[in-house]
Each structure stands twice: as structure tokens, then as C-alpha cells.
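1. Sharing a model prediction with you, sequence too.
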Amino acid sequence: MQVKLLPTREQASALEATLHACNRAATYASAVAFVKDLTDRNGLQKEVYTDLKATFGLSAQPAVRAVKKVVDAYATLKANLRAGNLGPPTSRRYRKAVSTPIAFRPEAAQPFDDRCLSWQYDARTVSIWTVDGRMKWLRFACSPNQLKMLGAHRRGESDLVQRGGTWFLIATCDVPDPEVRDPVDWIGVDRGIVNLATTSDGINHQGRRLSRYRRWQARKRAELQAKQTRSATRRLAHRTQKERRHATQVNHTISKEIVSVAQRTGRGIAVEALDGIRERVRLRGDQRGILSSWPFHQLGQHLAYKARRAGVPFLEVDAAYTSQRCPRCGHTERANRPARDHFRCRRCGLAGPADVVAGVNVRNRARSAWVFVTAPAPSP
């Protein structure tokens, strides 16, 4: 849960100084961990705890949180190396990652637990530790629903974040999932580039407006990159964040509408499993940028968590040939889809919008998959 902080000028200065001090301390602890090969929390804390308090002005609990942040960062790096996310061991990116200690940006997020951060929900204020002492009555803004969820489900740490001069607290909320009901049927969702989402009901969420917006942003980025000035670089970063927020909002709107329809009609939601599509699909040069910025994965994530929160069943099914298979006779052929927007079965003559047909195929596969998932296990 993200809430916006409303600090005064003096409070903002104290928060900025605190964030910088905590990240300098974390960078120092990271260098010690790298040199002495300390990967466990207790061993690193014994080594740097005194220095973090004496040199960087941290009190006991913020020093512990800084050590924990360093240990978690190295654990994440190790997992990425093992998974191959940084390339093979011979790659430049891999060698750089293992040859230098992790450094933390001055504005990197800093976790606070209940010993150094407390919430006053009725007053909509927080009390937080800073390098200038305990800061009380720091106001925050959120919706009534967010406030209700914070009071009922907030647990554990909250991260202090600064973005573009605005301060936020990101609180962890442990919300129990409602019981998933048995669906009466399924809504198949076909995700695409031109049409971001098309359901088996024939509802089409077009992506043309988003595509035009992104093409316009790409032109502006090219103009700024040509200037090669520091102010142009700052503007580029601002535009990138703005474009990401816009795409996220579009995905939130689409997923919220689909989940509300499924909840109202008692159906589940099924989507294609599109993991690894960028590696499987070969495109022309002018199409690669479109695919790399295509927010299909985020849309699937939004559908999954919104469905889980609403108690709606959610399934990912095999994506193979969903746009080429006839849902009536089962005939599968590339010629069944003569154009991007049109489907016509070469065997039985079934015709219709290609994305709707793909959504129907996704729905049919979900019906079969759900029967298999809910089938009782054979007795020994």
C-alpha cells in the first residue's frame, strides 16, 4: 500500500538527510561484506554495527535495517547470477556484477520497522526516526479504503521512498485471500499489441490510443537524446516514468473491468501463458521496439492479483495455436487466419474476429484444464 507523505520544508530536509545517511551506511556495509565475503546477517552486523552508529549517525534499529538491506541485495544478486539474468560468466555485465561491491543510490528506498516508525491512523500522521531525532506528526494522504486496509492489515516493514521530489511510504499489508469459488464458466482473454485484451464475450480493449501515445513519446525521446545535455537527460527520465505510469493505469482499468464482469457473472478468468514470448517470436527490426514495450506481462499480473482478491478463479493455459484453431471443428491451420483481424476456418467456414476466436479457444482450454485440476486424486 503506497501513501503520499506531506512533509513541511524542514521535515523534507530531515527525511532527505536520513535517506542519504542510511544509503551511505549501506554502501559502506556492502563494501565490507564484499571484501570479507560476509553473506550472513549476523556476521556482517558484528563487523559493521559500531561503525554505522559512530560514523554515519544511525541509531540501533536503522543500523540493523541497513545491514539487512545489504544482505538482501547480495542474496538477490546471487539468485540473478544463478538464474542467468546477467548473462553467462564471460559476459561483461556478469563480470562487473561479481567484481565490484553493490552500491546504493543516495535516494534508494530505506526500510523502517515498527521500532522506528509508528502510524497514527485517526490523525493520518506517522512518527519516524530521522538523523535529526524522532519526527512526529508527519502527515500522509490516502483514500478512505487505503486507510481502512492499513488499519486492518498492515504488517512488518514500511519503505521510505522519494520520487521526483515527492515522498512516499510503501507499507506491507497482509490481506487474506477469500475462498476461490467453483466457476460456472470461464472468460477467455486474448492479449495482443493492437488490441491489448479481447475477451471470449467479444469485448475488445483496444491499444491504439496507447500505441499512439508511445509513438509520440518515442519521437520526443529521440529529440531529447539528440541534444545530449544534462537537462535533456533529466527530462528523459521524467518522460520514461510518465509513460510507465500511463501504461500501468491503462492495464489497471482493463483488468478491473474484466474482473468485475467475472465476479458479477460467477465465471473464472483464463489467459494465455506467454512466458518467454520475446525469445520465441522473430520480428522485423521496426517491430522489436513495439514488442519490448508491450505491457502484456503487467496486464496478466493485474488480472491475477485482482482476481485473487475478488475470489475469482484464474488460470493460465497453453497459448499454442489459439489464433489458428477453429473452436467449432478443431481444424488448425495458419491459413485459417488470412489477415491479422480476421479468422475463417478452411474446413467448416466459421468466421469472425481473430482475437475473439482466440479468446474462445482460451476459454475452451480453461474448461478442460479446470476439470483436470479439480478432479479427485485416484485412490491408492
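-> Okay, I see it.

2. switch to C-alpha atoms for all contacts and neighbour counts from now on
-> OK.

3. which residues in this structure form helices?
-> For the chain, helices defined by DSSP state H occupy the ranges 9-36, 41-56, 60-83, 92-99, 144-153, 208-227, 230-265, 277-280, 285-292, 296-310, 354-374.

4. tell me the most buried of those?
-> Burial of the helices of the chain is given as mean neighbour count (mean count of other Cα atoms under 10 Å); helix 354-374 ranks first at a mean of 21.

5. contact partners of that one?
-> If you take Cα atoms under 8 Å, 6 or more residues apart in numbering as the criterion, helix 354-374 is touched by 185-190, 198-202, 270-272, 315-319, 322-327, 337, 340-343.

6. residue contacts, the closest residue to residue 27 other than its chain neighbours?
-> Distances taken as Cα to Cα, 6 or more residues apart in numbering place residue 103 nearest to residue 27, at 5.1 Å, with adjacent residues excluded. For residue 103, the contact set (Cα under 8 Å, 6+ apart) comprises 26-27, 30.

7. Equivalent analysis for residue 217, please.
-> 239, 243.

8. circling back to that earlier point, please narrow the contacts of helix 354-374 to those residing in strands.
-> If you go by DSSP state E, the contacts of helix 354-374 have 186-190, 198-199, 270-272, 315-317, 342-343 in strands.

9. What are the neighbouring residues in contact with residue 244?
-> With contact set as Cα under 8 Å, 6+ apart, residue 244 has no partners.

10. Distance of it relative to residue 213?
-> 11 Å (Cα to Cα, to the nearest Å).

11. Which residue, other than its chain neighbours, is closest to residue 334?
-> Nearest one to residue 334, counting by Cα to Cα, 6+ apart, is residue 324 at 5.6 Å.

12. Below is an additional structure, to be compared with the one above:
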Amino acid sequence: MKLMVQVRLLPTPLQAAALEATLRACNEAAAWASEVAFERGVRRNFALREHTYGQIKARWGLGAQAAQHVIKKTCDAYATVKANLRAGNLGRPGSKRYRRATERPVVFRPYGAQPYDDRMLSWQIAERRVSIWTTAGRIKDVGFTASLEQLATLALYRKGESDLVCRNGMWFLNATCEVPEAPANTDPVDFLGIDLGIVNIATTSDGEIMAGREINRVRVRERALRSKLQKKNTPSAKRRLKKRRLKEARRARDINHKIAKHVVAEAERTGRGIALEDLTGIRERVRLRKPQRATHSSWAFAQLGQFIAYKARKAGVPVVHVDPAYTSRTCAECGYIDKANRVSQARFACRNCGVVAHADRNSSRNIRARAWELWRRGAPSTAPAPPPRQRDGAGRKRSTTASDARCANPTL
């Protein structure tokens, strides 16, 4: 499987200036190639190369490999736009987003990522140095820093292209690695159910609650600080906002990695699979009150699911996605379903058998049971389709409300 290993470069001021000039030249050339591709309707690599290759080398001083990567990057951008249009990710034909994507050429940011192959970039992993091509010539002995685990992965499995990235004045290389997968566990003894939620980010069917109220308090404090700085609207407040703008995203990514690593390690140790709810499209299916929107949208549950999936694939642990409907209303002991079973956010009390349990733990047990039943029947992972957009009495389209969506995701 392919994994991306990110290392941070430590260039000197002169080296950083050369790297910056290189990124700007490559992206200016890509923007020009995009205009040519749009005007002439040429979106394929070899066809676009005939129209742009020579001028890119002469006008921006790029080498042969760099010019080819610029052209390929342009074609890949148009292929991505085409795929998004087909999938409906850019709205319906005639909508503002659809017209914006089809009526103008693709634009590249001045510091957009630039791919490098082994002819343009060589690694000295033991010395933590790279030699990289720039428009000012090849720069040798550019230092980089990485963890021991990253260095081992680079040394053993690095293969293919690497992307040069500049973010907030820092330089990174994203290296592609072909990491072998462990043999898949085709006969798990059971499943470890994972319930995802707002108050408790993840709760396992073993009863373990991870990243709960303490993380939410930090998120509320950060949100309040952002609001105060935005109201100030002074130059110093804007500088602080810019410095902190990615802090919450980094924290969420770090916690998601830790949760995913712990869950996969526990499933691998006990010979079990992992059961997850499929919450695809939940934000489109639910309409919340204004105070709830920031809380509901501030955690990357899709990212957590992706982290669990790739770490499980690497470890050979099977992952099953199940229909989340009524998992928080169903009693894990007797199977009785009733809205009144969910007494509060944290408390579950069955109206039929009288069992009392933590609501998220009860939900995770139901998720585990559904995954085990699917696996025993040999059925694939299943998830409900997003409900169709309905029309109200005036003929207007009506989004699904929060009360309507509880059937699709009762954990809300």
C-alpha cells in the first residue's frame, strides 16, 4: 500500500530563496499551460506537451523533467475537475460552482506543491540530507528532520515521486512509500465496535471512552479565542489568528492518529476486526441550530475513519462499516428499540428489560453485533443512502431536518 511520509526541510536562507523561486516558476508555468489547455481543449499529457513543452523550458528556465512534471500536473488538475463534475461534487449543471469550474481555466497558487522524481531529487537518509533541483541549479546538502520511524520507512520503502511543499514559511517533502501489507485476518474471533460522537469522540464495545470532555473544553476555549480576535480586527489580532488558524486542525489530526493507532493495535492483539458506522453525508442530511453547527462540524470523523482504515489495512485487520440507524435506541441486551430508551446524552435505560448502561457503550455494542452478523452472513459492508431532497408545500426543496435525520443517525 502507498503511504505518504512528510519530512521537514531545514534550508539556509539562500537555499530557501532558491526553492521559493523554483515553486513560483513551476506554478506560473502550470497556470500558463492551463490557459493553453483550456483555450485549445487539449487536456491529455502528450497532446498538451506538443503545445507547451518548448515554451515552458525557454520562458521559465525549467529543466526537461521539471517541464514534464508541470504539464502532467496541469493535466491531472483537469482530470480531477472532470471527475468532480461527473460525481456531482461541484453542483448541478448551470449552478454557480459548476459554471465557475467549467468556464475558466484551472488556476495554480504561487506556492502550490511541485512533484519531484529521482532525477531531480536524491536522498541521503543516513546523513539526513537531500540534493534537490532548482531553477538556480542543483542544491546539495539541504538538511531535513524526521522521526526514527519515518527514517526507517524512507530507507526501506521509499519509491516514486516526492512533492515539494511550502506551508507558512516552512518547507516539506512528501515522499511516497510502498509499504507492504500484513496478511489479512480472514477469520476474526469477533469485532471491536466503535461509536463516534461529539461529546465522546470514540467509544469502544470494550467500554473504553477516548478523547471526551477534556478535548471538547479545549475546542470551546479555542473557538472563544478566535471569536475575540476576529472582533478585535487589529493587525496584531490578525497576525495571531493567522498563527493559530491551523492549530486546531493539527490537534485533531494528532488525536485521530492516536485513537486509530490504539484501536487497530487492540483489534490486532485480540484477533478481532473493527466495526464502524458509515456516516457518509451526515452533515448534508442534518440541519442544526446555529449554536450546534460549530460543535458538529469541528471534528474530522471522516479523517478518523480513514486513519483507522489504512492502519487496519497495514496490520491485516478487517474493517466493516454498518448501517448506523437506531444504534443508540436499541438495547444491546434484548434488542428492544424505543426512542425513550435514550434518556440523555450519556444514559441509556431500556424500557423493556430495564438494563441501564452508558449510552455510547450501548451503541458500540450494537455496532459490534451488526458487524459480526454481516461477517457471518458473508454480506459486504452496508450503509444507508442519503435521503432524497424533498419539496415543501410551496414547491421549494427542503433539506432533511435534525429530527428527520435521527433515524439515519440516532447518535445525534
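-> Nice, thanks for sending it over. If you're wondering where the values come from, they're calculated on a predicted model, not measured in any experiment.

13. Can you lay out the helices of structure 1 as a markdown table showing distance to residue 178 of structure 1?
-> Formatted as a markdown table, the helices of structure 1 follow (distance: least, Cα to Cα, whole Å):
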| stretch | distance to residue 178 of structure 1 |
| --- | --- |
| helix 9-36 | 37 |
| helix 41-56 | 36 |
| helix 60-83 | 31 |
| helix 92-99 | 42 |
| helix 144-153 | 14 |
| helix 208-227 | 33 |
| helix 230-265 | 13 |
| helix 277-280 | 32 |
| helix 285-292 | 35 |
| helix 296-310 | 7 |
| helix 354-374 | 18 |
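
14. So for residue 107 of structure 1, which of those helices sits nearest?
-> Between residue 107 of structure 1 and the helices of structure 1, the shortest gap by Cα to Cα is with helix 9-36, which sits at 6.3 Å.

15. That closest one aligns to what range in structure 2?
-> Using TM-score structural alignment, helix 9-36 of structure 1 corresponds to residues 13-40 of structure 2.

16. what about the matching stretch, how far off from structure 1?
-> Mean deviation of stretch 13-40 of structure 2 relative to structure 1 after superposition (mean Cα distance after the TM-score superposition for structure 1): 0.8 Å.

17. just stretch 359-377 of structure 2 next, same as before
-> On superposition with structure 1, the average gap between stretch 359-377 of structure 2 and its aligned counterparts reaches 0.8 Å (mean Cα distance after the TM-score superposition for structure 1).

18. How far does that stretch sit from its chain's centre?
-> Distance of stretch 359-377 of structure 2 from the chain centroid (Cα atoms, centre = their mean, to the nearest Å) equals 25 Å.

19. whereabouts in structure 1 does that stretch align?
-> Going by TM-score structural alignment: stretch 359-377 of structure 2 matches residues 354-372.

20. Trace residue 178 of structure 1 over to structure 2, please.
-> In structure 2, residue 178 of structure 1 lines up with residue 182, judged by TM-score structural alignment.

21. wait, doesn't its match sit right on residue 316?
-> Yes. With contact defined as Cα atoms under 8 Å, residue 182 of structure 2 reaches residue 316; the gap is 4.9 Å.

22. The two: which has the busier surroundings?
-> Remark: of residue 182 of structure 2 and residue 316, residue 316 carries more neighbours, 18 against 12, as counted by other Cα atoms under 10 Å.

23. That one: what's it in contact with?
-> Contacts for residue 316 of structure 2 (Cα under 8 Å, 6+ apart) come out as 181-185, 268.

24. Present those residues as CSV; the columns should include distance to residue 365 of structure 2.
-> As requested, these are exported to CSV (distance: Cα to Cα, whole Å):
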residue, distance to residue 365 of structure 2
181, 29
182, 27
183, 27
184, 24
185, 21
268, 19
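
25. Map residue 349 of structure 2 across to structure 1 for me.
-> The pairwise alignment with structure 1 assigns residue 349 of structure 2 to residue 344, based on TM-score structural alignment.

26. What residues does the closest residue to its match other than its chain neighbours make contact with?
-> The shortest distance from residue 344 of structure 1 to any residue other than its chain neighbours is 4.2 Å, reached at residue 351 (Cα to Cα, 6+ apart). Listed by Cα under 8 Å, 6+ apart, the contact set of residue 351 of structure 1 reads 342-345.

27. Of those residues, which are still contacts in structure 2?
-> Retained in structure 2: 342-345, out of the contacts of residue 351 of structure 1 (criterion both residues aligned by TM-score structural alignment, their matches' Cα atoms under 8 Å).

28. Which one (most neighbours) among the residues you listed?
-> Highest neighbour count within these, by other Cα under 10 Å: residue 343, with 26 neighbours.

29. so that residue touches residue 332, yeah?
-> No. Contact criterion Cα under 8 Å: residue 343 of structure 1 and residue 332 do not qualify, at 11.4 Å.

30. Identify the contacts common to these two.
-> Residues touching both residue 343 of structure 1 and residue 332 (Cα under 8 Å, 6+ apart): residue 324.

31. Map residue 165 of structure 1 across to structure 2 for me.
-> With TM-score structural alignment as the criterion, residue 165 of structure 1 pairs with residue 169.

32. now residue 270 of structure 1
-> By TM-score structural alignment, residue 270 of structure 1 lines up with residue 275.

33. can you count the residues close to that match?
-> Counted by other Cα under 10 Å, the residues lying close to residue 275 of structure 2 total 29.

34. That one touches residue 320, doesn't it?
-> Yes. Using Cα under 8 Å, residue 275 of structure 2 is in contact with residue 320, at 5.0 Å.

35. now structure 2: which of the contacts of residue 103 of structure 1 match?
-> Under both residues aligned by TM-score structural alignment, their matches' Cα under 8 Å, what those keep in structure 2 comes to 27, 30.

36. Would you mind giving the contacts of residue 103 of structure 1 as CSV with distance to residue 355 of structure 1 added?
-> CSV is the format used below for those (distance: Cα to Cα, whole Å):
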residue, distance to residue 355 of structure 1
26, 50
27, 50
30, 50
